[in-house]
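*Asks:* model the structure of this input:
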Amino acid sequence: MYKTLIIIFIVTTLIDHSLSAQELQAKVTINHNQIQGTDASVFDNLQQSLEHFINEHQWTNLQFARNERIVCNFNITVTKYDKSSNQFTCFALINANRPVYNSSYNTSLYSNKDIDFNFEFSQFDQLNFKDNTVDNQLTALFAYYAYLIIGIDLDSFSPYGGTDVLQQCINLTNNAQSLNYSGWKAFETSKNRFAIINDYMDEGMKPFRKLQYEYYRTGLDEMSINAERGRINITSTIEDNLNKAHKEKPLSLLPQIWTDYKKEELAKIYKGKGTQKEKEQIYNMLLEINASQSKYWDEIEK
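*Replies:* You can find the predicted model right below:
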């Protein structure tokens, strides 16, 4: 009886450990409205397989409690499907959120569109992934974004805290060069998967990584305690880090991408708050970095 209780305890502990190990709480959506005359079961199976794969795989050696998992979404739109070759032509919107300390507010941690989210998938394929063997486009895509999201999340809680995980993302990208798909190669575009992680880890973009910590941890998290102090910290990190990163590496699109998904939040932070000098300072910097979002920056000056 005693041995039985020990076995039950060990099994229960292992199950609890397994449940708390995974880092992501991802929702996958497959939009196949553009595909006609195809049994929808293949898209349903794809969605279920992907959610199970990304949520049940342990991507790092870190331990995340269930309520600490990073909430993220993969909205995949299928524009072409070839049943004979099992080829999917898609684009995907990927976003991840981060809770703000002592509040019910969730802020965008990452959001971007991948226009080369193409892969091969046969119904009921088993999705497996090993770091040192990158031979499947679909699992490589999700591994890339898993590492990127976890790394950025860790950067938001401690300065450069995601370095090891982000290095895994770079290693995967390098190993994926042999895959016969767009998005992995250097100089292909300035916004593909290679460019995103390469720029993020570039020495000249260290201020951008520092921004991740200061904006979230000393800015938004602080605002729940002292809104004035938190906003001032955000002003300081935009000037010292975002603006500096933009000037250090003006061809990098990371500052523009960041301001694209932060535009509404930034407008709300400054609208009707702060001194006129502070508002003008922020307005001018954001306009220089991303003039396409000027209507949101105009809100800052009100």
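
*Asks:* all contacts plus neighbour counts: C-alpha atoms, from now on.
*Replies:* OK.

*Asks:* dump the residue contacts of residue 155.
*Replies:* 161-163, 209-210, 212-213 (CA atoms under 8 Å, 6 or more residues apart in numbering).

*Asks:* buried subset of the residues you listed?
*Replies:* Among these, those scoring as buried are 161-163, 209-210, 212-213 (criterion: 16 or more other CA atoms under 10 Å).

*Asks:* you'd agree residue 23 is up against residue 72?
*Replies:* No: in this structure, residue 23 is not within contact of residue 72 by CA atoms under 8 Å, at 10.6 Å.

*Asks:* between the two, point out the one with more neighbours.
*Replies:* The neighbour comparison of residue 23 against residue 72 (other CA atoms under 10 Å) goes to residue 23, with 29 against 23.

*Asks:* following whichever strand or helix holds residue 237, which helix or strand shows up next?
*Replies:* Using DSSP states H and E, residue 237 sits within helix 227-237. Moving toward the C-terminus from helix 227-237, the next helix or strand (DSSP H and E) is helix 243-248.

*Asks:* tell me which other helices or strands that next one touches.
*Replies:* helix 206-213, helix 276-289 (3 or more CA pairs under 8 Å, 6 or more residues apart in numbering; DSSP states H and E).

*Asks:* okay, those in CSV with distance to residue 40 next?
*Replies:* Converted to CSV, the helices and strands packed on helix 243-248 look like this (distance: least, CA to CA, whole Å):
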stretch, distance to residue 40
helix 206-213, 40
helix 276-289, 43
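
*Asks:* and this one, so I can compare the two:
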Amino acid sequence: MKRIILFFFLSISVILSNQAQDLFFQVKVDASAANTSETRVFTNMENSFSQFINDTKWITEEVELYERMKGLMAINITGIPRTSRYQAQMQVQSVRPIYNSNYESVMINIADRNLNFDFTESQPLIYTQNSFNDNLVSILAFYANFLLGMDFDSFSELGGQQYYEEAFNIARSANQQGFGAGWKPFENLESRYALIQSALNSQLEPVRIALYLYYRKGLDMMEEDPEAARKSIIMALENIQKANKLNPNSPFITLLLQTKAEEIISIFTEGDMNTRRKAYEIMREISPANSERYEVMIK
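*Replies:* Okay, the predicted model is just below:
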């Protein structure tokens, strides 16, 4: 799976030059673990998912090319309990380009280990807001909206609200329709419902503001003023620290910290030692299990 993801990020810039949709996602379906000799259906599945994600109009306003969200969906088919029914695991990532650099920052890395869906080759995937959508369409649309919420939050304070709300509407509808795995409010901390419920929790609003401080006031300014950028990222970490005290083990915070740990370490292995030490102390408090990893920040 990791090799697939690396390949996607190396090749995705080629795709960007040839497309002009709201999203630029690579989709890969791997059925090697499903013990089947069938290949055509998975090629069609891959194409169908990619077309749905990239051709649907998700964004209400026009955005510049550099603002369009890129990412990937790597789907591993683990079982085929009956014709047209699939069990799978999926890894979803979105990346954000950083101003004045060639660097692309991974915003979130989500492992969805509990996918069950029906797929028929001849049936198009169509998403309709405020209407019935089947489980597969709901899963894909949920992640498109959730990731857009994070992306828009990184460009303006709480700018992704409408996309988070749409993701929540999808999760609530899927739960009400009894789609099962991944949609139950109290199923587990990894459920889609739990994730979006966490992101929209008013007590976690500082975390969403942290995305703006981290990206627009932080990484985007790193080339121009590295120390000011690091101080803004410290403010972002303080926001997360504050929210984490009120909501320990929040799915949104947990996922964000897991995704950003290595990047944060990289940011604070340089610069003013007082700033680096502050970052180290915050990370050690909000992610104590990884304390040893952060020690390089103050060496």
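
*Asks:* hey, where'd the strands end up in the stretch 51-200 of structure 1?
*Replies:* 70-82, 87-99, 106-114, 119-120 (DSSP state E, counting those that start in this stretch).

*Asks:* list the buried residues of stretch 253-272 of structure 1.
*Replies:* Result for stretch 253-272 of structure 1 [16+ other CA under 10 Å]: buried residues 253-259, 261-263, 266-267, 269-271.

*Asks:* and which of these is nearest to residue 94 of structure 1?
*Replies:* Closest approach to residue 94 of structure 1 among the buried residues of stretch 253-272 of structure 1 (CA to CA): residue 261, at 11.4 Å.

*Asks:* so what corresponds to that closest one in structure 2?
*Replies:* Residue pairing (TM-score structural alignment): residue 261 of structure 1 is matched to residue 259 of structure 2.

*Asks:* just checking, its match touches residue 109?
*Replies:* Yes: applying CA under 8 Å, one finds residue 259 of structure 2 in contact with residue 109, separated by 5.7 Å.

*Asks:* residue nearest the centroid of structure 2?
*Replies:* Nearest residue to the geometric centre of structure 2 (CA atoms, centre = their mean): residue 108, 3.7 Å.

*Asks:* list the residues that contact that residue.
*Replies:* By CA under 8 Å, 6+ apart, residue 108 of structure 2 lies in contact with 92-95, 147, 255-256, 259-260.

*Asks:* ok, now how distant is it from residue 88 of structure 2?
*Replies:* Distance, residue 108 of structure 2 to residue 88 of structure 2, by CA to CA, to the nearest Å: 20 Å.

*Asks:* try residue 193 of structure 2
*Replies:* Going from residue 193 of structure 2 to residue 88 of structure 2 by CA to CA gives 18 Å.

*Asks:* now do residue 12 of structure 1: how many residues are near it, please.
*Replies:* Residue 12 of structure 1 has 12 neighbouring residues, counting by other CA under 10 Å.

*Asks:* actually residue 146 of structure 1, sorry about that
*Replies:* Applying other CA under 10 Å, we find 25 residues neighbouring residue 146 of structure 1.

*Asks:* which residue in structure 2 lines up with it?
*Replies:* Aligned by TM-score structural alignment, residue 146 of structure 1 pairs with residue 144 of structure 2.

*Asks:* ok, the nearest residue to that match once chain neighbours are set aside - contacts?
*Replies:* Distances taken as CA to CA, 6 or more residues apart in numbering put residue 53 closest to residue 144 of structure 2, at 7.2 Å, once the chain neighbours are dropped. Neighbouring residues of residue 53 of structure 2 by CA under 8 Å, 6+ apart: 23, 25, 140-141, 144.

*Asks:* okay, and stretch 119-128 of structure 1 goes to which residues in structure 2?
*Replies:* Stretch 119-128 of structure 1 corresponds to residues 117-126 of structure 2 when matched by TM-score structural alignment.

*Asks:* secondary structure class for residue 37 of structure 1?
*Replies:* Following DSSP: H, G, I helix; E, B strand; the rest coil, we place residue 37 of structure 1 in the coil state.

*Asks:* residue in structure 2 matching it?
*Replies:* So residue 37 of structure 1 corresponds to residue 36, using TM-score structural alignment.

*Asks:* what about that match, how many residues nearby?
*Replies:* Using other CA under 10 Å, residue 36 of structure 2 has 10 neighbouring residues.

*Asks:* that one and residue 239 of structure 2, how far apart?
*Replies:* From residue 36 of structure 2 across to residue 239 of structure 2, the span is 48 Å (CA to CA).

*Asks:* what sits up against stretch 206-218 of structure 1?
*Replies:* For stretch 206-218 of structure 1, the surrounding residues in contact (CA under 8 Å, 6+ apart) are 100, 152, 155-160, 200, 230, 233-234, 237-238, 240-242, 244-245, 255.

*Asks:* of those residues, grab the buried ones for ChimeraX.
*Replies:* Listed next is the ChimeraX selection for buried residues among the contacts of stretch 206-218 of structure 1, using 16+ other CA under 10 Å:
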select :100,152,155,156,157,159,160,200,230,233,234,237,238,241,242,244,245,255
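
*Asks:* look up how far residue 219 of structure 1 lies from the alignment partner in structure 1 of residue 171 of structure 2.
*Replies:* Applying TM-score structural alignment, one finds that residue 171 of structure 2 aligns to residue 173 in structure 1. For residue 173 of structure 1, the distance to residue 219 of structure 1 equals 32 Å [CA to CA].

*Asks:* also residue 186 of structure 1?
*Replies:* Per CA to CA, residue 186 of structure 1 is found 34 Å from residue 219 of structure 1.

*Asks:* of the two, give the one with the bigger neighbour count.
*Replies:* Per other CA under 10 Å, whichever of residue 186 of structure 1 and residue 219 has more neighbours is residue 219, with 26 against 15.

*Asks:* now do the same contact list for the spatially closest residue to the more buried one that is not a sequence neighbour.
*Replies:* Once flanking residues are discounted, residue 219 of structure 1 sits nearest to residue 230: 4.3 Å by CA to CA, 6+ apart. Going by CA under 8 Å, 6+ apart, residue 230 of structure 1 touches 218-223.
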